[in-house]
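Chemist: Build me a structure from this.
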Amino acid sequence: MQRIAFLTLLFLSFALAARAETFTDAAGRTVELPARVERIMAAGPPASVLLYVLAPQKLAGWVHAPSSAEGKLLLPDASKLPELGRLTGKGNAIRADIVTKAKLDLIIDVGDVSEEYAALASRSQNETGVPYILLDGSLAKTPEVFETLGKVVGEPERGTELARYARMTLDKVNAGLAKIPADHRPRVYYGRGADGMQTGLARSINLELLDALGAVNVAAEKGQGGLTKVTPEEVAKWNPDIIIASDPKFAAMARSNPAWSGINAVKGGRVFVQPALPFGWFDGPPGVNRLMGIIWLEQLLYPDVFPTDLRKEAKAFYKAFYQVDLSDAQFDRLLQDKP
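Modeler: Alright, predicted model coming up:
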């Protein structure tokens, strides 16, 4: 009888330990999580980066498969994961076939938290039966997201380690900005794509890095929102002190366009291209990869306040976040901006 009682207690304790946990996500949704989370799908590119950095062994696949150049700066096994595509298809329909085929334990999305995304998460969860959580992708929430998701996916120590680095990076830039008067902060234009005529409005998550660095987004005068199209005439009128390009072709055009020769950024030789491997430092996607962008831009915008050994910092970041050793040659190629 004692042996039976012991086995009964042992079973009950195991059952309690394996019981699903309740999780409240950034949208306030209550989600039942499985006791073990082994295969996770990212609903968008920022979530792909977050999962790769935190728990690459649990990433079921990529929204977009890495290119050959991107794969060289990722762990070999992770770079070979399949492309799952986006969770939603035409008309925002849930692609349940992807979820079924991937045999998922969890779906996560990270970025803007809105009623629209919350509704999509709930609909996906109802249609597929796979728990779906939303996380706040704002830069300020990065340490909290690392800590929270680290616990969810069974990597609390790594989550704490990454959160500590993120918090240190954000605290450092905030302390430095406190020394810089408002009228000493640059006006910046960020151009996306080969023609550079797509940018972000005020409060766009794609240009959040400018806010974090105290810079002025010249396109903010067009109002609040997400991404928008602008004209070359508007950029010339705004006369930014600095131009940041996501594509080297746009940077080359900006430097050689006679109509832009009078723009402060062009006259001063301050047209820069964001390094973009394996993920963008400024954007592309607007995820935790932007922490490297803070380190890059703080010394670019305010070299007197942030004297930084960028090579040393990049090597440390790539080792801690992407788990690869960045060589000197690879670093040099990252900083090249030729089309």
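Chemist: rest of the way, CA atoms for contacts and neighbours
Modeler: Noted.
Chemist: quick one, helices of the stretch 51-200 of the chain?
Modeler: Along the stretch 51-200 of the chain, counting by DSSP state H, counting those that start in this stretch, helices occupy 68-71, 76-79, 96-102, 115-128, 142-152, 156-177.
Chemist: Minimum distance to L227: which of the ones you listed has it?
Modeler: Taking CA to CA, helix 115-128 is the member of the helices of the stretch 51-200 of the chain nearest to L227, at 17.0 Å.
Chemist: what's the closest one packed up against?
Modeler: helix 96-102, strand 132-136 (3 or more CA pairs under 8 Å, 6 or more residues apart in numbering; DSSP states H and E).
Chemist: how about this one, so we can line them up?
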Amino acid sequence: MALLLTVLPAASHEIRPTIADVEVGAERVTLRLIVTLESLIAGIDLAEIDNTNTAPEAAIYDRLRTLGPERLEAALRDAWPRIQRGFLIEVEGELVTPDIVSVEIPAVGNLDLPRDSILTVGAELPPGDAGVRVGLAPQFGTFIPRQVGGGEDAYEGFLGVGEMTPELPRAAVLTETAGAVFLRYIGAGVEHIVPLGLDHILFVLGLFFFATQLGPLLWQVTAFTVAHTITLALAATGVVTVPASIVEPLIAATIVFVGIENTLGFGTIKGRTALVFVFGLLHGLGFASVLGDYGIASGRFLYALVGFNIGVEIGQLMVILIAFSLVGWFMSRAWYRKAIAIPVSLIIASIGAYWVVERTIL
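Modeler: Model prediction:
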């Protein structure tokens, strides 16, 4: 448990993808990026951490968060010779060097939340009609590029650490099918559970260790699925808006509750199923905050929403199957509850309690 506590994510300093509108012309490429400049200036390796609090440069990052727009832009320009090497623009295997076109930095706001700035960079392209590949260096984290100028069918990628786009043509716009978008967001949904969604993994494990038979467990998972599908759709479309500062501690509290209920054994299957439905509504709001970070184009939103939700379900089933393969064989044994279910549930509740405090106070 001590090891787990060292890697728990802090919601207020989470790492979010960099989103870019990419415009490829005959002679020049321009990237308009929504990015957290403080992490780039501080030199944080976003591929190695889950939140900025765990970075060696955390103190530098926190100091930069207090700077006004003019001072932060000055710090960006001072660090630009180092930072510009992280923006990868490739033509026929050769990299071209970008320069700053403009910077838009909001005023200092809530220091517990990341500050999204808009950084526009551009680079001159070599003569010819060869296409352009763009990406970010691994230390800059995940990347969501969108080629502009092609309407709703224009290419929009979700790139992992160090990945680059396919060739984006100069004379046309790369397009992709709705099916490709759907499949990509299935993968994103799975990844949000396994391995990134530790809080959702613990909640699902809490459901697993309450059950002594697979039938009731499947009913609870179904209730959870229906509930978070509802709020994921409502929140992702903007119908319902709840701040992460409220949602994240409540999600942690649901983990505490299921762990304690497992330990004390005061719940019933019907009561637990109804409660899981209510808790699923909260978890759906958490899923929606992640989906919103991807900056999905409006014409692709339905495909992305459905694909992401299916991916989440696949991830949850993976967690249950792994747990069952390890200890499910012993569910019917008299010693299972005391020797396995209760100790693990206590660990789950303890981690959830830590998260409640961290996400509320720290």
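Chemist: TM-score for the pair, please.
Modeler: Once superposed, chain against chain, the TM-score is 0.31 (TM-score structural alignment, normalised by the length of structure 1); 188 aligned residues with a CA RMSD of 7.2 Å.
Chemist: quick one, which of the helices and strands packed on helix 115-128 of structure 1 is packed in tightest?
Modeler: Compared across those, strand 132-136 shows the largest average neighbour count, a mean of 24 (mean count of other CA atoms under 10 Å).
Chemist: Also compute the angle for that one relative to helix 142-152, please.
Modeler: 160 degrees (axes from the mean of the first three to the mean of the last three CA atoms, to 10 degrees).
Chemist: Next, the angle from strand 132-136 of structure 1 to helix 115-128.
Modeler: Counting by the same axes, to 10 degrees, strand 132-136 of structure 1 lies at 160 degrees to helix 115-128.
Chemist: Show me what strand 132-136 of structure 1 is packed up against.
Modeler: If contacts are counted by 3+ CA pairs under 8 Å, 6+ apart, strand 132-136 of structure 1 sits against strand 106-111, helix 115-128.
Chemist: Just put the ones you listed in CSV and tack on distance to I243 of structure 1.
Modeler: Putting these into CSV (distance: least, CA to CA, whole Å) gives the following:
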stretch, distance to I243 of structure 1
strand 106-111, 25
helix 115-128, 32
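Chemist: who wins for proximity to Q198 of structure 1 among the ones you listed?
Modeler: Of all these, strand 106-111 sits nearest to Q198 of structure 1, with 19.5 Å by CA to CA.
Chemist: could I get the helices of the stretch 51-200 of structure 1 as TSV with distance to I242 of structure 1?
Modeler: Converted to TSV, the helices of the stretch 51-200 of structure 1 look like this (distance: least, CA to CA, whole Å):
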stretch	distance to I242 of structure 1
helix 68-71	27
helix 76-79	34
helix 96-102	43
helix 115-128	34
helix 142-152	26
helix 156-177	18
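Chemist: Tell me which of these sits nearest to A329 of structure 1.
Modeler: A329 of structure 1 lies closest to helix 68-71 among the helices of the stretch 51-200 of structure 1, at 13.5 Å (CA to CA).
Chemist: For the closest one, buried residues please.
Modeler: Using 16 or more other CA atoms under 10 Å as the test for burial, helix 68-71 of structure 1 gives G71.
Chemist: just to revisit the earlier point, dump the helices and strands packed on helix 115-128 of structure 1 to TSV, plus distance to A118 of structure 1.
Modeler: Below are those laid out as TSV (distance: least, CA to CA, whole Å):
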stretch	distance to A118 of structure 1
helix 96-102	18
strand 132-136	7
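Chemist: Select, out of the ones you listed, the one closest to K172 of structure 1.
Modeler: Comparing those by CA to CA, strand 132-136 comes nearest, at 21.6 Å.
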